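Trainee: Below are the sequence and a predicted model; questions follow.
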Amino acid sequence: MGVGCTDGEGVERNWSMQNALSGSTKKMGPGSRRDTLDDHFGDYNWRKTISIVNHIRNKALEAAKL
């Protein structure tokens, strides 16, 4: 009891989606590369934040049925 569940695969999912960037960022300087990666990770996090609303709604509806 008192133990939470952890999704250790979450980080891997994020990186696997960003692998396509490697070709674009390969020849960039360190500053440009970091800015590009920050933009893409920021976009990924924003989309995840927005989509959580539907996830929470669906979980609430599911819980209400019980």
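Mentor: Yes, it's here.
Trainee: switch to C-alpha atoms for all contacts and neighbour counts from now on
Mentor: Noted.
Trainee: For the spatially closest residue to T25 that is not a sequence neighbour, grab the count of nearby residues.
Mentor: Nearest non-adjacent residue to T25, counting by C-alpha to C-alpha, 6 or more residues apart in numbering: R33, 5.5 Å away. By the criterion of other C-alpha atoms under 10 Å, R33 has 17 neighbours.
Trainee: let's bring in a second model and compare:
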Amino acid sequence: MFSVLYSLIYMLLRLEDNALLVGAVASFVAVAVAMYLTRSIDWYGSLPDATAPNQQPAA
């Protein structure tokens, strides 16, 4: 993993003319991989349901 990251940084430093393009493509790929790996996570599963009736006992 670190060798891929270091080679990408080295390539960005060596390609002065195309560094913006390579960096933009690498950022897009990183975001796409993160979205693909987290596609099945239920981000709102731990929040209480706002439409459910209140389950607290009456005092």
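Mentor: Ah, there it is. Worth saying up front: this structure is predicted, and the values here are computed from it rather than measured.
Trainee: What's the match for the residue nearest to T25 of the first structure in the second structure?
Mentor: Aligned counterpart of R33 of the first structure in the second structure: A19 (TM-score structural alignment).
Trainee: ok, now D43 of the first structure?
Mentor: Aligned partner of D43 of the first structure by TM-score structural alignment: V29.
Trainee: Quick check: the helix or strand harbouring its match compared with the first structure, mean distance?
Mentor: Assessed by DSSP states H and E, V29 of the second structure sits inside helix 19-37. Following superposition, helix 19-37 of the second structure is found to deviate from the first structure by 0.8 Å on average (mean C-alpha distance after the TM-score superposition for the first structure).
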